[in-house]
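Colleague: Quick one: sequence plus predicted model below, questions after.
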Amino acid sequence: MGYNIAEFVAVTSRSLPGVELVANDGTFELAPPGYAAPSANSRIDVIWVRSRFAEFGDASDAPEFGITKGAASPTPAKPSLPAGALELAVAEVKATDTTTQTVIITQSVRYTAMAGGSVPLRNRMEQDAWAPADGSLAHRIDNGIHLVRVGGAWAERVPAAHQGRRGSAAQPAGIEIPTDTVQLPQGVIVKTGTLVAGTTVSFGNEYFPVVVFDTPFPNKCLSVTANPLTGDPITKATGAIGFDTVAANRFRALIPESSNPWVRGFTYIAVGY
């Protein structure tokens, strides 16, 4: 039994405080001698890669692929990895497996990006597990939402284009509409933009996604004014557009006492300094 590892480029950390670039330029067959399914129950195995350095006591300077086997159990647990190893995938091996073609394999390697880039996240679980510094960017592979880290939490990067009607499962297409910033005399700054998005309902109000400014106001956002849009696929807001959050780097608009989600839109003017 064994696993085929496809080509990839990864960043690992074998010896702090440095990092290493590992490149696999073709399919690698990982089939350790004696690797087989457990005699009973099932176990969780982890496939990994790590850099090696002879000067630190390793057998060679070549990168190493490996499998760390968990303990067989009716409720198997994931084993710990060797120091410096980067997890590539997780395999659930059952006693009835005679080949890895029937093993349940989950791709679990974490993605990364160059400094300032947007890190791909497969799902909400990976989003919740990553807590980087404010200003970090990410995007969800499963739903296309673009994210920014603000105040120790994730917020949607908007404006984003949506399609759909009331009651539909509208998803963002990840299209960002650029905003404009105008520097006025005496340090007053005006920011303008447009948001088209599917709303959500909570606490008896209809909420838009959070709008995060491309560049925060240096000190404070004094006010935000929103004017509703209309036209396919937008349903025009008939009530007043209010705000529950106005900060130097973001705001969130809402329609009070509205109990149905729609695709809405508005243009805004934000004034601050």
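Modeller: Okay, I see it.

Colleague: alpha carbons only for contacts and neighbour counts from here, please
Modeller: Will do.

Colleague: sec struct for the residue nearest to Ala54 when sequence neighbours are not counted, please.
Modeller: Excluding the flanking residues, the one nearest Ala54 by C-alpha to C-alpha, 6 or more residues apart in numbering is Ser60, at 5.0 Å. Per DSSP: H, G, I helix; E, B strand; the rest coil, the secondary structure class of Ser60 is coil.

Colleague: which helices and strands does the helix or strand harbouring Thr225 pack with?
Modeller: Assigned by DSSP states H and E, Thr225 belongs to strand 221-228. On a contact count with 3 or more C-alpha pairs under 8 Å, 6 or more residues apart in numbering; DSSP states H and E, strand 221-228 meets strand 242-246, strand 263-272.

Colleague: buried residues in that strand?
Modeller: Buried residues in strand 221-228, defined by neighbour count with 16 or more other C-alpha atoms under 10 Å: Cys221, Val224, Ala226, Pro228.

Colleague: and here's the other structure:
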Amino acid sequence: MTVRSSWPGPTGQTGTTEARKAISGLFASDSTGAVRAGVLSPVNTQLLVARTDLNVDIAALQAVAVQFGGAILIANDGVVQLPSPLVSPPAGINYYVVYAKQNESVSPGTDPNNTPVVGAALSTSDFATARTSMPTGAVEIGTVQIPSGVTATNASGVAVTTTATYTAAAGGVVLVRNATELAAWTPADSSLAFRLDTGTLYTRAGGAWSPSAGVMPVIDVVVGTSIAVASGG
């Protein structure tokens, strides 16, 4: 372990690894200090939308990926489609995990180019297997389940689901969809998480999640000849 060159720092001295490590502290991290990869915005919205062909619309988004030493930022500023259509199998089901990634050809990267890409990892058995074939540094956006005999992702039997993990700035509230996602998120004590399915805010304390007792009181202050404080404030 070593103290890294600062970013921004002396001209020509800070490399990409140093820059990634320098900005990693700006984002939510687990109790070991590892950055939580995921979508920053938009939140609680559909990032994958079915189409009348075998492709999907990928919404504009901003995300944090973790690749080769620290955080990198990924931005898609408008709706795009996968470069190659998905495939309906002759039999059974194809399971796709759609992702975004910044390619890197310079060592330790082994990609063929330095292009930002969206892609889809495929398995014929389940989504968990598809995820194992996602490239290093990829950020999951959603999943597509395609049975045989269909010609569009909006056809009956096709399931298009946004599954992206949400992340946040350091100290921010991390959104999770349900109890399973909450249990999987293990940050340091004092961290906050919000369950979308129940509308409950949780606080991390003693290495466990606890529902917050309530919201902070709201105080209305009217500046003038007098100051009025709302009841309960």
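Modeller: Received the coordinates, thanks. All values reported here derive from a predicted model rather than from experimental measurement.

Colleague: Kindly provide the TM-score of these chains.
Modeller: Once superposed, the chains reach a TM-score of 0.63 (TM-score structural alignment, normalised by the length of the second structure), with 159 aligned residues with a C-alpha RMSD of 1.9 Å.

Colleague: quick one: the strand holding Thr225 of the first structure aligns where in the second structure?
Modeller: Residue correspondence for strand 221-228 of the first structure in the second structure, counting by TM-score structural alignment: none.

Colleague: Next, the angle strand 263-272 makes with that strand.
Modeller: On the basis of axes from the mean of the first three to the mean of the last three C-alpha atoms, to 10 degrees, strand 221-228 of the first structure is oriented at 150 degrees to strand 263-272.

Colleague: residue contacts, Lys101 of the second structure?
Modeller: Ala65, Ile74, Pro116, Val117, Val118, Gly137, Ala138, Val139 (C-alpha atoms under 8 Å, 6 or more residues apart in numbering).

Colleague: Identify, from those residues, the entry nearest to Val173 of the second structure.
Modeller: Ala65 (18.1 Å; C-alpha to C-alpha).

Colleague: Go ahead and confirm that closest one touches Glu140.
Modeller: No: counting by C-alpha atoms under 8 Å, Ala65 of the second structure stays clear of Glu140, with 9.5 Å between them.

Colleague: Which residue in the second structure aligns with the residue nearest to Ala54 of the first structure?
Modeller: Residue pairing (TM-score structural alignment): Ser60 of the first structure is matched to Asn113 of the second structure.

Colleague: who touches stretch 3-18 of the first structure?
Modeller: 19-31, 50-52, 83-86, 100.

Colleague: Other residues contacting stretch 132-143 of the second structure?
Modeller: So stretch 132-143 of the second structure is in contact with 37-39, 47-48, 63-68, 95-102, 120-122, 127, 159-165, going by C-alpha under 8 Å, 6+ apart.

Colleague: Which one's more surrounded, Ala65 and Glu140 of the second structure?
Modeller: Neighbours were counted for Ala65 of the second structure and for Glu140 using other C-alpha atoms under 10 Å; Glu140 has more, 26 against 22.

Colleague: List the buried residues of the helix or strand containing that one.
Modeller: According to DSSP H and E, Glu140 of the second structure maps onto strand 139-147. Neighbour-count burial for strand 139-147 of the second structure flags Val139, Glu140, Ile141, Gly142, Thr143, Val144, Gln145, Ile146, Pro147 (criterion: 16+ other C-alpha under 10 Å).

Colleague: what's the spacing between the most centrally placed residue in the second structure and Gly149 of the second structure?
Modeller: Nearest to the geometric centre of the second structure sits Gly38, at 1.8 Å (C-alpha atoms, centre = their mean). Separation of Gly38 of the second structure from Gly149 of the second structure (C-alpha to C-alpha, to the nearest Å): 33 Å.

Colleague: What span of the second structure is stretch 127-141 of the first structure aligned with?
Modeller: Stretch 127-141 of the first structure covers residues 182-196 of the second structure once aligned (TM-score structural alignment).

Colleague: end to end, how far does that stretch reach?
Modeller: 10 Å.

Colleague: How far does it sit from its chain's centre?
Modeller: 15 Å (C-alpha atoms, centre = their mean, to the nearest Å).

Colleague: Ok, stretch 121-141 of the second structure next?
Modeller: Relative to the centre of its chain, stretch 121-141 of the second structure is centred 14 Å away, using C-alpha atoms, centre = their mean.

Colleague: Now do that stretch: distance from first to last residue.
Modeller: End-to-end span of stretch 121-141 of the second structure (C-alpha to C-alpha): 11 Å.
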